[in-house]
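1. sequence plus the predicted model coming up.
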Amino acid sequence: MVIGNKIKTYRQVRGFSQEELAKKVYVSRQTVSNWETNKRYPDIQNILLLSVLFDVSVDELVKGDLEAMKEKLSNRKVNAAMSVYTYMMLIATLLGAISMGLVVYFENEPIVILIPIICFSVMFFSSIKIERLKNRQDLKTFAEIMAFTEGKDVEAQRKKRNRSHDAMEKAMIVGGFAGIVLVMTLISVLVFAVLK
């Protein structure tokens, strides 16, 4: 990615410190530093602010990065890793829910409790890995920028980034997922209790 060098160059040409630039675009100095070192990519709103502030086009700021963005968005390795972790999470959850019935069935064997603990640990590990992959790749930011440069609906992409919307969506997914796991666990416990 080349935007970091461009931000730093334009900032220095305009005579801004990182702190001054941060105040002008309503972010922290650390955020500006992360942009300049290519640790994070500015979102489309910040790119628009930077283009106005530096008096350059958005295309000029992101030129050279668009192909890399397209590549990351379609990166088979990242997509494959996300798929693997998703499947791991789902299988571990299913096995964890079913294994709760085993805990009831083998109530005199305390070691059996390790099975659901291990399964649910794998589930949490996998979900964390998925989120880190998404964040590390700046996938939402790249999708927004690609939509903007291609003249598509950026607002549709922005809605995916909206923190309150994200929190609500995640809460609904987690709640629904927890409900399904709870039902599966209850069924497993009932089946194994009957078999006992």
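-> It's in. These numbers were taken from a predicted model, which means no experiment stands behind them.

2. CA atoms for contacts and neighbours, from now on please.
-> Fine.

3. go through the chain and flag its longest helix.
-> helix 163-195 (DSSP state H).

4. contacting residues for Lys6?
-> For Lys6, the contacting residues are Glu36, Leu61, by C-alpha atoms under 8 Å, 6 or more residues apart in numbering.

5. from Ser51, how far out is it?
-> 11 Å (C-alpha to C-alpha, to the nearest Å).

6. intersection of neighbour lists for the two?
-> Common neighbours of Lys6 and Ser51 (C-alpha under 8 Å, 6+ apart) are Leu61.

7. below is structure B, check it against A:
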Amino acid sequence: MEIGTRIREHRQANGMKQEALAAACKVSRQTVSNWERNKTLPDIASLKAIATAFDTSVDALIGDDAPHIIERFDADSRRFLVLFFLMQVCWVSSSLLRLFAANAPNHEEELSIAVAEAFVLGIWIMSFIPYLRYTRRNGLKTIGDISAHLLEHMQQEKSLGMRLTRSILSHIYVWNWLLCDAMMLIALAGAGWLTPLSAIVAIAASSLIAVIGRHADRWLNR
């Protein structure tokens, strides 16, 4: 029996209409209809909401479909991981391009860098839209939430790339702090203000930002 059939049977047994289930899951009635016809699969947040609405467990809903559901969550998490890192790359690339633009020897090179910046911005915007949808759908508010979610829903692999990815996610605050350091140093270099003293001040400031961010994450997760 497929998961959509189980959802429909639970809904009917509880005397609930599709509109009511949709409201409980914060989705449209059409989305619920697609689930019940096995056209689409609910994500983990929706599965938890469905289980709560029916006073049952997620395991009871997915039944024998568990391997398929796990593969689906793994695939979704991988796509989100690509978006997550792509946005970080765009952020760093944009800062580097501004640094190059500040030191461009002529107008033609400035124009080329401006075109490259526009291209990077376009990639960032195209990545941000599905990124925002995913975070809202799964209730991810902080970078700590994102890291924990990805670590939970990505299947274990022994490949070097996946081990490195999991290591980065497990120490996301350290990597985020290093990224802030790099961004501040790039900004100082672009403005022509990079000196040993300014570098120390920048690193101290980014460390403070990292600590504040960590405490903000803990406060939001209370």
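-> Structure received. Nothing here was measured: the structure is a model prediction, and the numbers come from that model.

8. all helices of the second structure, in order?
-> Taking DSSP H as the criterion, the second structure carries its helices at 3-13, 18-25, 29-36, 44-53, 58-62, 66-102, 107-137, 143-153, 160-170, 172-191, 196-220.

9. which residues sit against the second one?
-> Read that as helix 18-25 of the second structure. Arg11, Ser28, Arg29, Thr31, Val32, Ser33, Ser46, Ala49, Ile50, Ala53.

10. could you redo the last one with a cut-off of 7 Å?
-> Identification of contacts with helix 18-25 of the second structure by C-alpha atoms under 7 Å, 6 or more residues apart in numbering yields Ser28, Arg29, Val32, Ser46, Ala49, Ile50, Ala53.

11. nearest residue to the last one other than its sequence neighbours?
-> Put plainly, it is Ala53 of the second structure. Here the nearest residue to Ala53 of the second structure in space, its sequence neighbours aside, is Ala24; by C-alpha to C-alpha, 6 or more residues apart in numbering that works out to 6.8 Å.

12. what does the fourth one give?
-> Leaving aside its sequence neighbours, Ser46 of the second structure sits nearest to Cys25 (C-alpha to C-alpha, 6+ apart; 5.7 Å).

13. neighbours of the one you found, how many?
-> Neighbourhood size, Cys25 of the second structure [other C-alpha atoms under 10 Å]: 23.

14. that one and Phe54 of the second structure: what is the separation?
-> On the measure of C-alpha to C-alpha, Cys25 of the second structure and Phe54 of the second structure end up 11 Å apart.

15. so for those two, which residues contact both of them?
-> Common contacts of Cys25 of the second structure and Phe54 (C-alpha under 7 Å, 6+ apart): none found.

16. quick revisit: which of the contacts of helix 18-25 of the second structure tops the neighbour count?
-> Val32 (25 neighbours).

17. which residues touch that residue?
-> So Val32 of the second structure contacts Gln18, Ala22 (C-alpha under 7 Å, 6+ apart).

18. neighbours of the residue lying closest to Met1 of the second structure once chain neighbours are set aside, how many?
-> For Met1 of the second structure, ignoring the flanking residues on the chain, the nearest one in space by C-alpha to C-alpha, 6+ apart is Asp64 at 7.6 Å. By the criterion of other C-alpha under 10 Å, Asp64 of the second structure has 13 neighbours.

19. run a quick neighbour tally on His10 of the second structure.
-> For His10 of the second structure, using other C-alpha under 10 Å, the count is 19.

20. actually, Leu195 of the first structure.
-> Neighbours of Leu195 of the first structure (other C-alpha under 10 Å): 8.

21. would you mind measuring from it to Ser121 of the first structure?
-> Distance, Leu195 of the first structure to Ser121 of the first structure, using C-alpha to C-alpha: 27 Å.

22. same deal with Met184 of the first structure?
-> 18 Å.

23. if you count what's nearby, which of these two comes out ahead?
-> The neighbour comparison of Met184 of the first structure against Ser121 (other C-alpha under 10 Å) goes to Met184, with 20 against 16.

24. and the aligned residue in the second structure for the more buried one, what does it touch?
-> Under the alignment defined by TM-score structural alignment, Met184 of the first structure is paired with Ile186 of the second structure. Ile186 of the second structure makes contacts with Ser95, Leu96, Leu99, as judged by C-alpha under 7 Å, 6+ apart.

25. go again using 10 Å as the cut-off
-> Val92, Ser95, Leu96, Leu97, Arg98, Leu99, Cys180, Gly192, Leu194 (C-alpha atoms under 10 Å, 6 or more residues apart in numbering).

26. which among those residues gets closest to Gly144 of the second structure?
-> Nearest to Gly144 of the second structure among the contacts of Ile186 of the second structure, counting by C-alpha to C-alpha, is Cys180 at 16.1 Å.

27. how about the nearest residue to that closest one, chain neighbours excluded?
-> Excluding the flanking residues, the one nearest Cys180 of the second structure by C-alpha to C-alpha, 6+ apart is Ser206, at 5.8 Å.

28. surely the one you found is in contact with Tyr173?
-> No. Ser206 of the second structure is beyond contact range of Tyr173, at 11.7 Å (criterion: C-alpha atoms under 10 Å).
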